[in-house]
Structures are given as structure tokens and as C-alpha cells.
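>>> When you get a sec, could you give me coordinates for this:
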Amino acid sequence: MRAWANELGFSQIGVAGVDLASAEAGLQAWLDNGFHGQMDYMAAHGLKRARPAELVPGTVSVITARMDYLPRNTPENWQEIEWARQSRPAEGVISVYARGRDYHKVLRSRLQKLQERIAEAIGPFGHRVFTDSAPVLEAELASRSGQGWRGKHTLILSREAGSMFFLGEIYVDLALAPTEPVTSHCGSCQACMDVCPTQAIVGPKRLDARRCISYLTIEHPGSIDEELRPLIGNRIYGCDDCQSICPWNKFAGRSELPDFDARDGLTGAGLVQLFAWSEAEFLRRTEGGPIRRIGHVRWLRNVAVAMGNALSQLSPSDPLRDQLRSALSARATHPEPLVREHVEWALGR
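Predicted coordinates:
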């Protein structure tokens, strides 16, 4: 099974049992604290996330899979390169994972192919494939199956691969022997907690999504809290700070697949250029990618915030200031109130 998984682009697979009762208290406390923000689907499914056999009756084991996503041509000093982007306030920064094809599509199809290979060998069996697409406690299953340990930023960390990878699962009605979990190797390091611009990591392994830049720029549907807007900087879709700072990510693996190579226009592009995208161009450029899911209005909201932050950072004599102001003014009467609000705020910066 490992050989088949490797052929399909997965870096590691494991097996977890379905008794996740010990994780229920932590999940419930996270929900009770409101840390899920407006991700209502998290509360709607409640503890079903920790009960695989309730989600898919008959499930006895869970096959977990890891797929590295750094682009094939990623240089060794990629962390240094990513940090440097934040020193260029007029450049829009998109999270590394979102610069290529939508990982949901890639992993789901390849997990299905893995299932088919298993079925060819042993015969038909009950199964269901997941990739961040249902009430699944992915990180818990991954840590229990030896994919890595839960880092203080809540992501799974591997000594061999850092945290720059996607997770997927196959729920099966087969009694498979679980793979052994690994011990934590974070030690006293809390670089991820210290570097978070909005201090969203409120404690080791405790994330308040309401303050997380990834949540604010992707999941959050409405107005971004004015207190948090300046802290977003030039990040327009997601945030990698807690991963870019992590020492273990010097071991992050490169994907063998072209799917995760960065698309033209999504790396190093100026905010003025990105803000000028019409809805048609936005849809064309993001087709088949994860960014499309937020829609053009949220895209403009995010870029407007970054443009406002750029205006507050650039030198008064910098010619980019006039370009930013002109581009923002052109959207000042946008038909969507959400866009107008954030443009007005940006111009006020």
C-alpha cells in the first residue's frame, strides 16, 4: 500500500483507529469558546468529527495520507524568500499552498485511485474518501497514525517534512493494524506563537480562528475588524508566518506533481495589478485553484486592506502611493458595500 501511495504522489500513509473519545473534550471547549468564528459548519457537526463510525457507519479504520506541496522548483532558502515578501508592502502575498491547483481536487482523485488499487488486490470494501471536505478530525487522525505531532500552532509537524503538506483520509470497513504515533519535538520553542501578527495562537495548540489571518482572508465572509486590518499587512489570501518561522520546515518536502507549481500572476504581483482584476479575470485566473472559493468581492476586500497598509508604510515620496490611491478611488463607488467600506478605510490610511 505504501508503494502504491508513493506512485500516486503521497509521501507517507498511516492507519488510525476510530476511537477518538479522548479528543472530544478539547473539540467541545474550542467550540464553546467561539474560536471557530463564523465557521458555523464546525459547530453544526459538533462531536461527529471525533466519531468516524457515526459519520460513515461501518468504519473500522482510517487510512491517513500526507502529500507535500512545496512547488517542484522551490529553493532551499524558501523561508527567507517568503519573509522578504513582507518587506515589499505594495506586493500581494498569497499563501504558498494556494498558488497552484486546488488541493481538494488533487488529493481526492489520488486517494480514490489508491482505494481502487487496494480493491484490486483484496476485493471490494466499504470506503469513503475525505480531504478537508467533511466533519473529519484530520489533525487528530494524522497524529495518531504517525504522520507527525501536533505543533503549538495546531498543525501537524514531521521531522522529515515540517508542516508544508496536505492531509487526506480514507475511511474503511477493514480492520487494519494502526501505525505508531510519534513523540513531539517542539520542546520549549514557541516561535510560531511569538511571530503570529494577530496573536491568534492563544496558547500551545490553541488557535482563536477569529484572529487568524487565514480565517479572516478566506473563511470570514463579512467586514474585517478594523483593529486587525493593519496587522494583516500585505497578505491577501492566507498566512504562512507560523510555518515560515518553524525550524522544522527546513526539511519541508517538494511535491513531485506539477499541480502545486505557482501559477502566473499569483507570486510577486503588485497590489494595484491584483486590485484591477475584473470578476471575469478573477474567475479565469483562479479557475481550478483554491482562491476562487472566496469570490471576487472578498478578493477586492482583502486587496483593499493590503493597499491601505501599503499606503501607511510607503515613503511620502514613493510614486507607488499615487498608483495605490488612484486604484482605490476607482473602486470607491463599487456596488458592494463590503468593498466600498474597505476601500474607504484604505484611502484613510
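>>> okay, CA-based contacts and neighbour counts for the rest of this
Noted.
>>> Residue 231 and residue 309: what is the separation?
Applying Cα to Cα, to the nearest Å, the value for residue 231 to residue 309 is 9 Å.
>>> more neighbours, the two?
residue 309 (23 against 18; other Cα atoms under 10 Å).
>>> List the contacts of residue 200.
By Cα atoms under 8 Å, 6 or more residues apart in numbering, the contact set of residue 200 is 207, 208, 209, 210, 211, 212.
>>> In strands only, show me these.
residue 207 (DSSP state E).
>>> Save the contacts of residue 200 as JSON lines, and put in distance to residue 84 too.
Formatted as JSON lines, the contacts of residue 200 follow (distance: Cα to Cα, whole Å):
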{"residue": "207", "distance to residue 84": "25"}
{"residue": "208", "distance to residue 84": "26"}
{"residue": "209", "distance to residue 84": "25"}
{"residue": "210", "distance to residue 84": "26"}
{"residue": "211", "distance to residue 84": "23"}
{"residue": "212", "distance to residue 84": "21"}
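>>> Buried among the contacts of residue 200? Need that as a selection in PyMOL.
To isolate the buried members of the contacts of residue 200 in PyMOL, using 16 or more other Cα atoms under 10 Å:
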select buried, resi 207+208+209+210+211+212
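>>> nearest to residue 274, of the contacts of residue 200?
Comparing those against residue 274 with Cα to Cα places residue 212 closest, at 22.5 Å.
>>> if I look at the closest one, how far off is residue 226?
Separation of residue 212 from residue 226 (Cα to Cα): 14 Å.
>>> which ones are touching the residue nearest to residue 249 when sequence neighbours are not counted?
Leaving aside its sequence neighbours, residue 249 sits nearest to residue 162 (Cα to Cα, 6 or more residues apart in numbering; 4.2 Å). By Cα under 8 Å, 6+ apart, the contact set of residue 162 is 246, 248, 249, 250, 251, 252, 253.
>>> Second input sequence below; structure requested for side-by-side comparison:
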Amino acid sequence: MDQHKSLESRIKQKAAELGFVACGFARADAAPRTAARLREWLDDGRHGTMIWMEERAHHRGSPAGLWPEVRSVIALGMSYAPAADPLALAEVGDRGRISVYAQGADYHDVVKKALKALGRWLAQEAGCDLKVFVDTAPVMEKPLSEAAGLGWQGKHTNLVSRAHGSWLFLGAIYTTLELAPDGGPTGGCGSCDACQQACPTDAFPAPYQLDARRCVSYLTIEHAGPIPAALREGIGNRIYGCDDCLAVCPWNKFAASAAANKAFVPRAELAAPRLAELIALDDPSFRQVFAGSPIKRIGRDRMVRNALIAAGNSGDAALAVPVARLLDDPAPAVRGAAAWALGRLDRERFAQERDARLAAECDADVRAEWEVA
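Predicted coordinates for the structure are as follows:
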């Protein structure tokens, strides 16, 4: 590598060699409004049951809040731009829709491996201290990436890049180095509100604001209990995450799938899974199907719950039989989703099952499931 180049140029070159398509630098204090915006979001309760957001808000608010010695942030993006239309399965009732980012290898593993390699190289080159982060740490990657010039936070609150659209996994390196900062964001959303209009559950109370409690990604991934009945129809056949607000963004016409890391190429069994097969999963088969996938962290019960909601929305009466098998599942959220789905698919059988259960001795939770359904 050319030692006559600036350290910043050499970092960007090395980042590209490791699979990052975007790299920029920001001062550690370059996003001063982050803490106040986070506090307002938390105070409004829009984080739902994501208690960890509240518990480590003091670390999230600024890089120095997590590591006082940090002087610069290296913001990095790895592309997962899809080759196929993320909305193609919207009307295919017997299939589940998995968010593009989760159809291939676990991005936590792929991005962190590259971050660690870049960090080792940088420590050797510059003799600095540093820390690497991807997603699971209390780091606000999106405002930091905006400050480093990777893009801007769009009206859907996700980062939008001129070159890569909405399809970037973000990582960050905090370092004691004083790196020359890149410029701030270039571009913007203008009058476009495509993402706002596309949201199936009205999760955006206003542009640039997200209420996670109504977001399909939150409901299908982070939320452990029964999904609120009023939001179930809006989930459609989405069983893990949602791409709608990203997929409709006009900036994605510039995002080339050729730039995507090959680790994120969809696995065949995750590109268009059959709902009947997902409903039938027990814990061992769930672990087998989703080994090496970020989906594995939600567990069997949450996945089957999601698949049952999708089955109830499918209009496919053939799914009533596998749905009914789960009416006595050990997991309350699964039982409740099965009762709701059966009521949508086979009203006569649902009435029979409900009357038999309510007439028998049953606890309040079981009674509530059938009364809601």
C-alpha cells in the first residue's frame, strides 16, 4: 500500500479491500443532537419493550459516553443490495416474506470479522487504541454515519446513500486517532413520501420519526408476546422484518446488487419459505433451518407465531389443518396466534374449538386468547 498517501486514504483503501463499499470519518462529537433525540424517543415510549435502549441510553447518546478516550469515528457500510424485487412475494399467500438482510449469512458475523481485520491493520499502522462495533453495542450508527458523509437519515429513519440506496449494513470503529473528518450528508428526501405511504402498519407518526411499537420489524423480531390484534392484518405475510419502506425508496435505483457482499446472497430455503413448513417447526428443526442466520436469535416460538399470523392473512383454507394442530401449543403466543389464524381460515371449526374450550375449565390466559380471536 502506498505509504505516501494520507492515513485517511489508506484506511478507505483497506476498508474497500475488506468488502466495505462506504467509509467516512467524523469527529467523536459530530452528532451533538443524538442524545436529545434519543431521549425524546424513549420518553415517548416508542422503543416498546426494547428495554436495553433505555438502560444504556447514557452510552448511546454520544461516542464519548461509551468510551471517553475516543477522538474520531470511522463509519463503514457493507452492501446487501438485493438482485430480486423485495416486494415480489407480497401477493403470494402460502409463502412467508423474510427481510432481505436476513436471507443470507448473519451480518453480525460477516461485518464484525471485516471490522476486526480493519482494526488490527489500523492498530499496526498507526499505533492507536480502538474499538469496533456492529449493531449489538450501544452505538447510534445512523447519525454517526450521516455525520461521516455516508448518507443521510431518510424519512423512514434509516440511512440512505446516494450510491447504495437503503441497503447498507453499518459498522463503526471508535479510535483515539485524530482523523480528518469527511463532509456531512449530501442529498435528501425532498418532498418524496414513498416510504411513509408504503408502511403497512402506519409506524411513522411523522417524517423522520418511527414508532417501533407499530413497526413490522419490531413486532416480528423484538416483540416476544402476542402481536396486537389491530396490527396483525397489516403484517400480511411478513414473518421476519419488513423491507417495504426501504424497497420503495427512489434512491435504490442507484444501488447495484453487484456491490453486495456475496455472503448475503439469499439461501434458497429462506428466499420464499412455505408457511405450512414454518408452522410445523419444532425447536430442533427451527435451529437446523436457521443455523448461521440472524433469524435464529428470535427462537422457534416467535417464528411460528409470525408464520401463524401470515397464515391467517393468507386466505388459504388448506392451512387451517396445520394451524389447528397448534391450538394447544405450550407457548401462549403461539396458541393465541393459532386461534386467530383459524378464525380467519375456517370459521366453523374455530367456533367449535372456541366453544369447547370456553365451556371447559380453563385459565384466564386461554380464555382471553379465544375471546380476542
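>>> The residue nearest to residue 249 of structure 1 -> structure 2?
By TM-score structural alignment, residue 162 of structure 1 lines up with residue 165 in structure 2.
>>> The aligned partner of residue 143 of structure 2 in structure 1 and residue 302 of structure 1, how far apart?
Here residue 143 of structure 2 is matched to residue 140 in structure 1, going by TM-score structural alignment. Distance from residue 140 of structure 1 to residue 302 of structure 1, counting by Cα to Cα: 31 Å.
>>> counterpart of residue 333 of structure 1 in structure 2?
Match for residue 333 of structure 1 (TM-score structural alignment): residue 328.
>>> what packs against the helix or strand harbouring residue 26 of structure 2?
For residue 26 of structure 2, the element it lies in under DSSP states H and E is strand 22-27. Judged by 3 or more Cα pairs under 8 Å, 6 or more residues apart in numbering; DSSP states H and E, strand 22-27 of structure 2 is in contact with helix 7-17, strand 72-79, helix 141-147.
>>> I'd like those written out as a markdown table, with distance to residue 178 of structure 2 added.
Below are those laid out as a markdown table (distance: least, Cα to Cα, whole Å):
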| stretch | distance to residue 178 of structure 2 |
| --- | --- |
| helix 7-17 | 10 |
| strand 72-79 | 6 |
| helix 141-147 | 15 |
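>>> ok, which stretches of structure 2 are strands?
Going by DSSP E, structure 2 shows strands at 22-27, 72-79, 97-98, 130-133, 152-153, 159-160, 168-175, 238-240.
>>> Have a look at how far, on average, the fourth one is from structure 1.
Okay, so that is strand 130-133 of structure 2. Superposed on structure 1, strand 130-133 of structure 2 shows a mean distance of 0.6 Å to its aligned residues (mean Cα distance after the TM-score superposition for structure 1).
>>> Residue 235 of structure 2: how many residues sit nearby?
24.
>>> Residue in structure 1 paired with it?
So, by TM-score structural alignment, residue 235 of structure 2 is matched to residue 232.
>>> Please report how far that match lies from residue 337 of structure 1.
Distance, residue 232 of structure 1 to residue 337 of structure 1, using Cα to Cα: 21 Å.
>>> For residue 314 of structure 2, which residues are in contact?
93, 94, 236, 237.
>>> ok, of those, which one's closest to residue 43 of structure 2?
residue 236 (30.0 Å).
>>> and that closest one, how many residues sit next to it?
So residue 236 of structure 2, with other Cα under 10 Å, has 22 neighbours.
>>> Is it in contact with residue 313, as I believe?
Yes: if you go by Cα atoms under 8 Å, residue 236 of structure 2 and residue 313 touch, sitting 5.7 Å apart.
>>> Check the separation of the first and last residues in stretch 217-235 of structure 2.
End-to-end distance of stretch 217-235 of structure 2 (Cα to Cα): 9 Å.
>>> that older thread, tabulate the helices and strands packed on strand 22-27 of structure 2 (JSON lines), appending mean neighbour count.
Below are those laid out as JSON lines (neighbours: other Cα atoms under 10 Å):
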{"stretch": "helix 7-17", "mean neighbour count": "17"}
{"stretch": "strand 72-79", "mean neighbour count": "26"}
{"stretch": "helix 141-147", "mean neighbour count": "26"}
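>>> Can you show me the helices along the stretch 251-373 of structure 2?
268-271, 275-279, 283-289, 299-314, 320-324, 332-345, 347-359, 364-372 (DSSP state H, counting those that start in this stretch).
>>> between the longest one and helix 332-345, how big is the angle?
Regarding helix 299-314 of structure 2 and helix 332-345, their directions subtend 10 degrees when assessed with axes from the mean of the first three to the mean of the last three Cα atoms, to 10 degrees.
>>> Which residue numbers in structure 1 does helix 299-314 of structure 2 align to?
Going by TM-score structural alignment, helix 299-314 of structure 2 sits over residues 295-310 in structure 1.
>>> What is the equivalent residue in structure 2 for residue 253 of structure 1?
Alignment note (TM-score structural alignment): residue 253 of structure 1 maps to residue 256 of structure 2.
>>> what about that match, neighbour count?
17.
>>> now do residue 240 of structure 2
Residues near residue 240 of structure 2, counting by other Cα under 10 Å: 26.
>>> Longest helix in structure 2, by number of residues?
Among the segments of structure 2 that qualify as a helix by DSSP state H, the longest is helix 107-126.
>>> Neighbours of residue 194 of structure 1, how many?
14.
>>> Against residue 200 of structure 1, how distant is it?
Distance of residue 194 of structure 1 to residue 200 of structure 1, computed by Cα to Cα: 10 Å.
>>> Likewise for residue 108 of structure 1?
Taken as Cα to Cα, the span from residue 108 of structure 1 to residue 200 of structure 1 is 30 Å.
>>> Same question for residue 241 of structure 1.
Look at residue 241 of structure 1 and residue 200 of structure 1: by Cα to Cα, they are 12 Å apart.
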